[in-house]
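coordinates only, sequence not included:
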């Protein structure tokens, strides 16, 4: 009965919502797509489908049904040239990246551009202005606002929410199942462990045949976990990788999670950073779909929100089945096994030395129950040097007692590997015997890992310490956090509540030497929560970041450090660089960043705020306040920031008609030029002015491909002409280029 009920629930939740419309395919360029609905874009979901146009522009774009032109937009960025139709059924059809509009739309665009004296427009029309019928041409495919030619096509419902166009009668031929590449298992609780570790772990998936995928081994977990997969869909004969249409996860044949990309509201589009795993992408592991709810208080429209997907499994083995499917219901199935139980890593409780031998006491109880041990002498990185021979194993009520012959010089680090009774998954512990010369030469390199629900401190020592202890110091107390040994020189703190880190102003690492050696480091962490505002400041008070309410998805430990100086091409740093951590966690909305610039700066207008991203400095639109000598901006992504002076003006090249040239009238239909700025960039079309023979003209600006063009309404008269182009970047550097050319009669 349980399985029947599960099938009924699954069918009702995952039935594709087919709408009754009979829409026309929006272009004759092709019936292939390069992107589908719900795919990841930086900071938002893809709200439509991208139709291939064979790497060309100029294919006609059709009204998919009867209605009227409701909105027309022109922009250097985003959708470029776009048309919005209100259809008679109440839905809205959106066409983006057009090369040009149909003639019946052009008068409205030209009139508004003339009125605003600029290229960018956003025009709303009445129902009686431009009526259209199914199949009417409304424009032509292009690449405005985009890197490559294609048609971006959306369908929105009467309230403006985009829904999957493939849920209408529009279809794409596809007979290929999705591909599943990797599985990630996420620790989402303080007690969570994956194969004995506290980190996210990623497992390779292999194809087994007959549409089925699997893993090589059982995954051993304890505590609460989340499962994620790296997957994509393909279409035979095409190189593109698409997001799947839906994913469902079963545990022991019980449905535990569903996602299906049907519809969303634009107010929900930032949830893309918790629907996909932002952290794994930032760590260059790949793009993973979460099969668990990051925050159950946030309703993500693609999910069945009654099933969170977070797994806290009973002790024992569990069968996991994940089905991934495209819109044509081509389905790939991944099956693997998880064993849930308490962490059974060996715990070395003590070591006793006697004449000619030593004994190691391993904890023994219902969890720490082993059927065998392997012992080796290893170097400080855990690499085997030679076998450590056990002369005898004794068993008491509380311990396994391993007896060894006394170690020789050079045998300083013992690795004890235990084979648990409930599996063959080996766990290890380390015991360091010597610390000669260690007191005066100790050093440690700390680093931090901010997982979705846990915060960890990694420590790498230059020499293997003996049983180091870790303490967080606050105004109220000194709290010890147990350490987990990953190798003789590498340790990590056990997960503890975020509040422990927020209250602390320093941590100490204590080494049991004589006298006790203490390594101390001051810290300035803040715990940001969605329900209240907070600020974080650099140690020198130059940088302040203000987090308002709901700027984070969930609790976030953040801090600021000075960053390494990075070369600036075409400009210069005017202050130190700062890095706001953790860069692997996303922001839900904008935070305010303010930096103080050094006193007595000339040409403050040339100074801007930049973020280092994708191996280049990216300008952030900011405001300057002379009275406070500060520059402030709204940012939506953490990382490395710097105040930079841009003193290099834009570059204007590839002018057509070129300076000194002679051209036939019929060969000059467009005026064109490339306009680029390497640092602060060109803000928009208002930063560009063009005159032909002294008369100002409004040119198209393609901000992504860095060019301008102007279609001549009629051929230029024969004779001499002068084209003047002036461009200003966002640091107020100005460039002017002049082209004088001669037009000849065609006769």
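Yes, it's here. Owing to the predicted nature of the structure, the values given are computational and were not obtained by experimental measurement.

only C-alpha atoms for contact and neighbour calcs from this point on.
OK.

ok, longest helix in this structure?
Counting residues, the longest helix found in the chain (DSSP state H) is helix 2-14.

Residues touching the following helix or strand past that helix, excluding its own?
Counting by DSSP states H and E, the element after helix 2-14 in chain order, helix or strand, is strand 33-35. When contacts are defined by C-alpha atoms under 8 Å, 6 or more residues apart in numbering, strand 33-35 is touched by residues 49, 50, 51, 52, 172, 240, 241, 242, 243.

Put this next to the previous one:
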């Protein structure tokens, strides 16, 4: 489907580093893996649930820093190498004797357990393969393992996998679980509705598809849930590269091989959650650029990667996912533009009319179940400043009439009501701070 291969990576100038923990070749966490509030900054190497595995220097280098803390990286040592890069070894149970003596002496001197020690250049040198310490569970660790990092000369975190493909083999393409679409404006519709739309996909072994033709209207964004598996462990690992194509044209490219610690907050704009605070709380990765997301891993986008079809033809989309070993997965599907029909309520629905609402991005969605014909003419809202405005329905879905209110400083409603006065709802102040209220 893709006629042109886009190369977005950069030259890591890879040398031949020694593996930091010989004999332990399974990962519980990979570089760039999505955590609740950050991108994972290295590799988590499994140790079989035990502490005490030898940890060695990956290259000749001098100790630039030693950390000891009951939190964070716990016991950690930082090496600076001749090529300008740093290697970091964290959550250790114990340092090698030379390091341990330095730490003990500083702890006695300061009468404090927590230490952050910066050493003079070349004051303490380790050779490639020399013992630095032993794996453990110190700091903010949930189980024994080694957290290992490689950083560049500016201490930006690099993906270590390219140096250790032999020790950490991966012959399996990424696995796609779900594809989703999100409406990105009050006029947007997905399958006739303004709602977060998600579907399990069909296929496997690097080839997945969304069955059928999905009808969309207005600006929408594609999202996905996927993971990678390395050969030696069943842990779900992250996927570093994603390309989104629309009709063979690249519209979004994400390539995570390096990032700065200051950027990790952008995960809150890269991840999306359906409009609910209640479990199960799934997270999806956006294949478009959310407003304010300046993460350097976004290498290219056209109109922020947002899809907005302008004709009635069927269009092909393809999401290409590539892991750190170059294994590729394609997720394909078809989209077609369909304008929403005119809104009508042909008769008074039986039963009591009920009003509910929920906040979706900067929109307030208002649903009237069992609407009456009068509701097709609109409902009213009173703002925080006391002004009243009429709101026309956006669409009808069965016995539900849906209204969409674009929120701004002049249109923050405190009360909803209809022309008859029989249907009223007072909106509590906290409504505007929550993403969902059924």
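Cool, the structure landed. Treat the numbers as computed from the prediction; the structure is a model and nothing was measured.

Report the TM-score for the pair.
The TM-score (TM-score structural alignment, normalised by the length of the second structure) is 0.90; 428 aligned residues with a C-alpha RMSD of 2.6 Å.

picking that back up, now render the contacts of strand 33-35 of the first structure as CSV, adding distance to residue 521 of the first structure and secondary structure.
Below are the contacts of strand 33-35 of the first structure laid out as CSV (distance: C-alpha to C-alpha, whole Å; DSSP: H, G, I helix; E, B strand; the rest coil):
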residue, distance to residue 521 of the first structure, secondary structure
49, 51, strand
50, 52, strand
51, 55, strand
52, 56, strand
172, 59, coil
240, 49, coil
241, 46, coil
242, 47, strand
243, 45, coil
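
Any chance of those residues in TSV with distance to residue 449 of the first structure as columns?
Shown next, in TSV, are the contacts of strand 33-35 of the first structure (distance: C-alpha to C-alpha, whole Å):
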residue	distance to residue 449 of the first structure
49	36
50	37
51	40
52	41
172	43
240	33
241	30
242	30
243	28
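
tell me the two of those that are most distant?
Longest distance between any two of those is 16.3 Å, between 52 and 243; criterion C-alpha to C-alpha.

Just the buried subset of the contacts of strand 33-35 of the first structure, please.
Buried members of the contacts of strand 33-35 of the first structure, scored by 16 or more other C-alpha atoms under 10 Å, are 49, 50, 51, 52, 241, 242, 243.

show me the contacts for the third one.
Contacts were defined as C-alpha under 8 Å, 6+ apart; by that measure residue 51 of the first structure touches 30, 31, 32, 33, 34, 35, 150, 151, 152, 153.

any idea which residue sits dead centre in the second structure?
Geometric centre of the second structure, nearest residue: residue 271, 3.5 Å, by C-alpha atoms, centre = their mean.

What lines up with that one in the first structure?
Aligned by TM-score structural alignment, residue 271 of the second structure pairs with residue 276 of the first structure.

Please pull up the equivalent of residue 547 of the first structure in the second structure.
Checking with TM-score structural alignment, residue 547 of the first structure has no match.

Okay, buried residues for stretch 163-178 of the second structure please.
163-164, 167-170, 172-178.

Pull up the distance across that stretch, start to finish.
Terminal residues of stretch 163-178 of the second structure are spaced 31 Å apart (C-alpha to C-alpha, to the nearest Å).

Could you do stretch 336-353 of the second structure as well?
Taking C-alpha to C-alpha, stretch 336-353 of the second structure runs 34 Å from one end to the other.

now what about it, what contacts it?
Residues outside stretch 336-353 of the second structure that contact it (C-alpha under 8 Å, 6+ apart) are 189, 192, 213-217, 309-315, 368-373, 375-376, 393-396, 399, 423.

related to what we said a few turns ago, okay if I get the buried ones among the contacts of strand 33-35 of the first structure as a markdown table plus distance to residue 301 of the first structure?
Below are those laid out as a markdown table (distance: C-alpha to C-alpha, whole Å):
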| residue | distance to residue 301 of the first structure |
| --- | --- |
| 49 | 18 |
| 50 | 22 |
| 51 | 25 |
| 52 | 28 |
| 241 | 23 |
| 242 | 20 |
| 243 | 16 |
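
how many neighbours does the nearest residue to residue 702 of the first structure once chain neighbours are set aside have?
Residue nearest to residue 702 of the first structure in three dimensions, not counting chain neighbours: residue 76, with 4.8 Å by C-alpha to C-alpha, 6 or more residues apart in numbering. Residues contacting residue 76 of the first structure under the criterion other C-alpha atoms under 10 Å number 24.

Next, residue 76 of the first structure: secondary structure please.
Following DSSP: H, G, I helix; E, B strand; the rest coil, we place residue 76 of the first structure in the coil state.
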